[in-house]
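J.: What shape does this take:
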Amino acid sequence: TDEALHFVLKVYNKFWRESYVPEQWRMATIIPITKPGKDPSNPSNYRPIALSSVLCKTLERIVNERLTDYLEMKKIISNVQCGGRKNKSTTDHLVTLEYKIRENFAHNEHLISVLFDVEKAYDQTWKYGILKDLHAMGMRGLLPKLVAKFLEDRKFRVKINNTMSEPFTQEMGIPQGSVLSVSLFAIKINQIATLIPNNNRFHASLFVDDFQISYR
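T.: Below you'll find the model as predicted:
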């Protein structure tokens, strides 16, 4: 109802003004799913599916909209990054790479391409480094404070069938399955993207944590 929506809006506005994220919203339930064709006896062969509060995800979308607007307005994120950006997708990178391959083939030249997939990308991200980067980008006010609160004291439980574990504290990394995490990871990995030489012999493409570099 309109009354319920108005109440939720008031709650979100209060949390925004106070840079507050409830403890329950910073708790995730992890359901491990075996990767296709992998040995289920090896714990590293499971993909963690994180379930969190629907209300929190809605708040994250609001915050993420403001965050991405700032990043795009200030042109902070490198053009080689297409992950989590409006009107960009893997298709952009595929078309460009195909063009590079065809161009070099037509000129009887070689093209060397190296592809990287960062292992446990979110789990190994330095979350305090993200806050440092936000400050270095000139971001001040309530937005970085709310992001800091969102990353603070994250906890998770693991659920297998009907059995739930005790809560664990997420000491490092950014939360899996989070709406905000894609943008936060893009901020952290952006430093790597800016190191790629900008000339007609090098080409780089990045989709969140999938990285491709080619040279001719």
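J.: Every contact and neighbour count from this point should use C-alpha atoms.
T.: Will do.
J.: For the residue most central in space within the chain, pull up the helix or strand it's in.
T.: Nearest to the geometric centre of the chain sits Val182, at 1.7 Å (CA atoms, centre = their mean). Using DSSP states H and E, Val182 maps to helix 181-193.
J.: May I see the buried residues of the helix or strand that that helix is followed by?
T.: As assigned by DSSP H and E, the chain's next helix or strand after helix 181-193 is strand 202-207. For strand 202-207, a neighbour-count test (16 or more other CA atoms under 10 Å) marks His203, Ala204, Ser205, Leu206, Phe207 as buried.
J.: ok now strand 202-207, how far from the chain's centre?
T.: 17 Å (CA atoms, centre = their mean, to the nearest Å).
J.: I'd like the structure of this one too, to check against the first:
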Amino acid sequence: MNPPDPDMVGFDKAHLAHTEDLASEIPDITSPLAQFLVLQDNITLDDIEVLKAHLLSHSPHSALGLDQVSKAKILDTDNIILLDFNECVHRHGSPHYWLLTLIIGAPKHGKTAEDVKNYCAIALESCLLKALTFIIHTKFCKALNSTSIIPPSQNGFWKNCHTNNNAFVLWTLIDKAASKGKTLDIAFVDISNAFPSTSHSSLWLKLEAYGLTGQYFDWIQMLYSQMTYIIAHNGIVSQKFSSLSQIHQMPHSLEALLLTLSMQMTSP
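T.: Below you'll find the predicted structure:
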């Protein structure tokens, strides 16, 4: 959850420092941009209905965050009350327990519990926090659907797309090259620890360059700057600490979309 050592991973340290300097100049409250009005719209009752439909389409069981609010509780909550999400966004804040994530270690299936390498880390975040980030995710997707920022070749973490599309495309390219007797150059890139090692500074600058700023961008920045963590294991609880890098891992949600945007190489 800390940035990798630039010397060990071969980063351009001067460029990295320049990126961090530029990101530090982004104001806490950014100016709204007219081309993405959806990112300036308040959360509506329709947004709440979409959220609840999403929750109903998935398992009702979910690990609870420290606030102990479950999916079932959200589904039972009056939609008007859930519109209080707007207050969080407008005030660039959130309840205390949303900003404290509990990390526990769970033994991997079939592995012994004696070796620390046989554990996987599980982050228990507030279900209400997940609900709000889901709504923000849908708004970002609506904005992106009107642009070419996400290329057609992006098949992961995008609605109605599947990663096995890439295998089909690759197979087709191989067949085409073979039929024409041509050489096909292919690079297989293994992106190790993509979520944990993502640079926040680079991410914010890319979102700003793509025009994806406004109240939801501001709230996401607040979330990442103020989120803290504690680790609990066998009754022992750590002190709170912050993460200097990483994107929170909640697949098929805002976090996966942020990772996708951080990896885009095209100019806005």
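J.: what's in contact with the helix holding Val182 of the first structure?
T.: 64, 67-68, 77-78, 80-81, 83-84, 122, 125, 129-130, 133, 174-175, 204, 206, 208-209 (CA atoms under 8 Å, 6 or more residues apart in numbering).
J.: Give me the ChimeraX select line for those, limited to the buried ones.
T.: Here is the ChimeraX selection string for the buried members of those, based on 16+ other CA under 10 Å:
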select :64,67,68,77,78,80,81,83,84,122,125,130,133,174,175,204,206,208,209
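J.: what's the spacing between the counterpart of Phe116 of the first structure in the second structure and Pro152 of the second structure?
T.: Correspondence of Phe116 of the first structure to the second structure, assessed by TM-score structural alignment: Val189. Noted for Val189 of the second structure: a distance of 19 Å to Pro152 of the second structure, by CA to CA, to the nearest Å.
J.: And Leu55 of the second structure, by the same measure?
T.: Taken as CA to CA, the span from Leu55 of the second structure to Pro152 of the second structure is 28 Å.
J.: neighbour count winner among those two?
T.: Taking other CA atoms under 10 Å, Leu55 of the second structure and Pro152 do not tie; Leu55 has more neighbours (16 against 8).
J.: now the more buried one: how far from Ile220 of the second structure?
T.: 22 Å.
J.: cool, Pro152 of the second structure as well?
T.: From Pro152 of the second structure to Ile220 of the second structure the distance is 26 Å (CA to CA).
J.: same deal with Cys127 of the second structure?
T.: According to CA to CA, Cys127 of the second structure stands 16 Å off from Ile220 of the second structure.
J.: Just the terminal-to-terminal distance for stretch 81-94 of the first structure.
T.: End-to-end distance for stretch 81-94 of the first structure: 13 Å, by CA to CA.
J.: Next, the buried residues of it.
T.: In stretch 81-94 of the first structure, counting by 16+ other CA under 10 Å, buried: Gln81, Cys82, Gly83, Gly84, Arg85, His93.
J.: Which residue ranges of the first structure form strands?
T.: Ranges of strands within the first structure are 27-34, 46-51, 112-117, 155-160, 163-164, 168-169, 202-207, 210-215, based on DSSP state E.
J.: superposed on the second structure, where does the fifth one end up, distance-wise?
T.: Once the two are superposed, strand 163-164 of the first structure sits an average of 3.5 Å from its aligned residues in the second structure (mean CA distance after the TM-score superposition for the first structure).
J.: what's around Asn86 of the second structure, how many residues?
T.: By other CA under 10 Å, the residues close to Asn86 of the second structure number 15.
J.: can you check Tyr97 of the second structure too?
T.: 17.
J.: what do we get in the first structure for it?
T.: By TM-score structural alignment, Tyr97 of the second structure lines up with Gln24.
J.: Excluding residues flanking it in the chain, which one is nearest that match?
T.: Nearest non-adjacent residue to Gln24 of the first structure, counting by CA to CA, 6 or more residues apart in numbering: Ser53, 8.0 Å away.
J.: Redo the strands of the first structure as JSON lines? Include distance to Asp2 of the first structure.
T.: Output for the strands of the first structure, formatted as JSON lines (distance: least, CA to CA, whole Å):
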{"stretch": "strand 27-34", "distance to Asp2 of the first structure": "29"}
{"stretch": "strand 46-51", "distance to Asp2 of the first structure": "27"}
{"stretch": "strand 112-117", "distance to Asp2 of the first structure": "45"}
{"stretch": "strand 155-160", "distance to Asp2 of the first structure": "33"}
{"stretch": "strand 163-164", "distance to Asp2 of the first structure": "36"}
{"stretch": "strand 168-169", "distance to Asp2 of the first structure": "37"}
{"stretch": "strand 202-207", "distance to Asp2 of the first structure": "39"}
{"stretch": "strand 210-215", "distance to Asp2 of the first structure": "42"}
